[in-house]
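# Below is the sequence, then the predicted model.
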Amino acid sequence: MAITLKNAHDIEMMRVACRLASEVLDFITPHVRAGVTTGELDRLCHEYMVKEQGTVPAPLNYQPPGYPPYPKATCISVNDVICHGIPGDKTLKNGDALNIDITVIKDGYFGDTSRMFIVGDGTILAKRLAQVTYECMWLGINQVRPGAHLGDIGQAIQTHAEAQGYSVVREYCGHGIGQVFHEDPQILHYGRQGTGLELQAGMIFTIEPMINAGKREIRTMPDQWTVKTRDRSLSAQWEHTVLVTETGHEVLTRSALTPPPPPGSSYVTSFAAST
């Protein structure tokens, strides 16, 4: 496993790219409402990235081996879609729960983040699942410090999700990120405390748990990208990009409208210094 530790220049560039990714979510928030299509949300995000930020949407035409090129600027996953939902003609309706996943490239560096949105009132289940998934992400983030292990992150997430009666998707994980979209290490959202790679200052990676209201099994659609829950239960996801510092961690994907962490969570934000 080849881990790229980031130097001071890399870290500053990542702060900028990650803040910009988060600001795309700030921008699109008021547009998420009943009657809008996911394709229109993607168009608005794409236009904002290119014209307002001068960033490049990393997902557009992204093509891992064995996959067709991804056709859109964002991933928008609605209700039982776990991840990689392709924006299109789907019209949002009251009660829909959706994840919008943004990755931008700025000056060669990738910033990656996602948030959950609920259209209108939402069901009790959707709101609870989104909240528990948010708590799972932050419980994972709170484990990040030099000397901790990747298994600590996974164990914290898995324990909380399963205690609430939910399941953790295992086929997809967080990842190292920098001048490459996906790099080592892989960040599993399940595991055992004290196992796995030891964290070092200078690592940057995403924590992005995908939590299902039902069982954890998945099914992939014929487009080869869209992944749904096999039992058609709701799924939720949140994502932050995190830096391992000398004394703990710094959440890089923060901006003016980023939801605050749950009570008891610790974080450092560079937002004030970067604006």
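Cool, the structure landed.

# alpha carbons only for contacts and neighbour counts from here, please
OK.

# Contacts only, for the spatially most central residue of the chain.
Residue closest to the average C-alpha location in the chain (Cα atoms, centre = their mean): Glu239, at 2.5 Å. Contacts of Glu239 were listed using Cα atoms under 8 Å, 6 or more residues apart in numbering, and they are Asp112, Thr113, Ser114, Arg115, Met137, Thr206, Ile207, Glu208, Pro209.

# Spatially nearest residue to it, not counting backbone neighbours?
For Glu239, ignoring the flanking residues on the chain, the nearest one in space by Cα to Cα, 6 or more residues apart in numbering is Glu208 at 4.1 Å.

# hold the first one in mind and look at this next one:
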Amino acid sequence: MAFWTDVYQDFGDYSIILPPEPYVFGCSHIRPREVPAHIARPFYASTNSEAQSPSGSVPSRKLIPLGGDEEKGLRAAAGLAKRVREFAGSLVKVGATTNEIDEQLHAFIIENGAYPSPLLYSGFPRSCCTSINNIMVHGIPDDRPLESGDIINIDITIFFNGYHGDTSQTFLVGKVDSQGQELVGITNRALEAGIQACKPGAPFKAIGKAMYGVIRDKDFSISPQFTGHGIGSEFHRPPWILHHLNDEPGVMQPGDCFTIEPCIVQGSNPRAWIFPDGWTASSENCARSAQAEHMVLITETGVEVLTQ
């Protein structure tokens, strides 16, 4: 469980999330939620092994045959992920704990015949990620009650009939100050700009350029540490989607399916540091961060958002 302190700083009036003391390293002490045996699981959960690490064998980029069973499977997984994200939004209330939210989302996912993809991925102990205020990504649900003025990103991924569906949104809790509202709004606009840059033959670097255009004249920055990724039967695979200005090679092709998930931070420092749990990533100076994510498919004529 993280502790927090009320502060006022240049970035607004909100609570900073910090790791508890004494520090506990790793998260093996957190008991994972149970999944019924009849639910199909991704390989990393089926074998109780860790997911492949960046230094190991990584799946290659794969184009999805349009109009076939793979596309149907992706659409079904993305559609369920959207429903879970919408349900998550209904659970965001002052006084609710992120553990309670995770428990209800876990049950909803199971009831719909799917597996919560984060569970046991490289040892992650919960079924979704809940990132509050200065937490940029990968927050582990705990017993902290949500406060009026918080912003919370809930990152949803499900594994359904052999395919992953992935989406997230940052929600406002109670009365959020104007700086927090602006941060969430501009994050959603950056995501939309990135999506609009997608089409067959477009360079992947156009996504980051479009997002930069949204924040260029404002006091926000885009994290270069956390990227979008190809998705399908694998949770993560190429292409890797960079959200900041970049000069990465490669162009989009029909059948590319990937996530766009910019992490926008208040101020000019987008760097993150990791809590002792090995997952929770806070902005370096504890400025607030927001993230929004959609899963997109490049078609013969443009782009389609599968989680919208």
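Happy to help now that I have it. The structure displayed is predicted, hence computed values, not measured ones.

# Superposed, how do the two chains score by TM?
The TM-score (TM-score structural alignment, normalised by the length of the first structure) is 0.88; 247 aligned residues with a Cα RMSD of 1.2 Å.

# if we can go back for a sec, next step: the contacts of Glu239 of the first structure restricted to helices.
Among the contacts of Glu239 of the first structure, the members found in helices (DSSP state H) are Met137.

# Which of the contacts of Glu239 of the first structure are retained in the second structure?
Using both residues aligned by TM-score structural alignment, their matches' Cα atoms under 8 Å, the second structure keeps these contacts from the contacts of Glu239 of the first structure: Asp112, Thr113, Ser114, Arg115, Met137, Thr206, Ile207, Glu208, Pro209.

# Aligned against the second structure, show me the partner of the third one.
The one in question is Ser114 of the first structure. Superposed on the second structure with TM-score structural alignment, Ser114 of the first structure falls opposite Ser168.

# list the contacts for that match?
Contacts of Ser168 of the second structure (Cα under 8 Å, 6+ apart): Arg85, Asn153, Ile154, Asp155, Ile156, Glu261, Gln291, Ala292, Glu293, His294.

# try 6 Å this time
Ile154, Asp155, Ile156, Ala292, Glu293 (Cα atoms under 6 Å, 6 or more residues apart in numbering).

# repeat for Thr97 of the second structure
Asp143, Arg144, Pro145, Leu146.

# Quick check: of those, which has the highest neighbour count?
Leu146 (19 neighbours; other Cα atoms under 10 Å).

# Ala236 of the first structure against Ile211, yeah?
Yes - at 5.4 Å, Ala236 of the first structure counts as touching Ile211 under the criterion of Cα atoms under 6 Å.

# picking up where we left off before, so which of the contacts of Glu239 of the first structure comes closest to Pro30 of the first structure?
Comparing the contacts of Glu239 of the first structure against Pro30 of the first structure with Cα to Cα places Arg115 closest, at 13.4 Å.

# Contacts only, for the nearest residue to that closest one once chain neighbours are set aside.
Using Cα to Cα, 6+ apart and skipping residues adjacent in sequence, the residue nearest Arg115 of the first structure is Trp238, 5.1 Å away. Counting by Cα under 6 Å, 6+ apart, Trp238 of the first structure touches Ser114, Arg115, Tyr134, Glu208.

# same deal with Asp219 of the second structure?
Gly267.

# From Ala130 of the first structure, how far out is the alignment partner in the first structure of it?
In the first structure, the residue matched to Asp219 of the second structure (TM-score structural alignment) is Gly165. With distances taken as Cα to Cα, to the nearest Å, Gly165 of the first structure is found 13 Å from Ala130 of the first structure.

# any chance you could map the strands in the stretch 151-275 of the first structure?
167-168, 174-176, 183-187, 204-207, 210-212, 218-220, 227-229, 235-237, 240-244, 249-251 (DSSP state E, counting those that start in this stretch).

# Make JSON lines from the ones you listed and add mean neighbour count and distance to Gly108 of the first structure to it.
Shown next, in JSON lines, are the strands of the stretch 151-275 of the first structure (neighbours: other Cα atoms under 10 Å; distance: least, Cα to Cα, whole Å):
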{"stretch": "strand 167-168", "mean neighbour count": "24", "distance to Gly108 of the first structure": "32"}
{"stretch": "strand 174-176", "mean neighbour count": "22", "distance to Gly108 of the first structure": "15"}
{"stretch": "strand 183-187", "mean neighbour count": "20", "distance to Gly108 of the first structure": "15"}
{"stretch": "strand 204-207", "mean neighbour count": "28", "distance to Gly108 of the first structure": "15"}
{"stretch": "strand 210-212", "mean neighbour count": "29", "distance to Gly108 of the first structure": "27"}
{"stretch": "strand 218-220", "mean neighbour count": "16", "distance to Gly108 of the first structure": "31"}
{"stretch": "strand 227-229", "mean neighbour count": "23", "distance to Gly108 of the first structure": "28"}
{"stretch": "strand 235-237", "mean neighbour count": "30", "distance to Gly108 of the first structure": "26"}
{"stretch": "strand 240-244", "mean neighbour count": "25", "distance to Gly108 of the first structure": "16"}
{"stretch": "strand 249-251", "mean neighbour count": "23", "distance to Gly108 of the first structure": "20"}
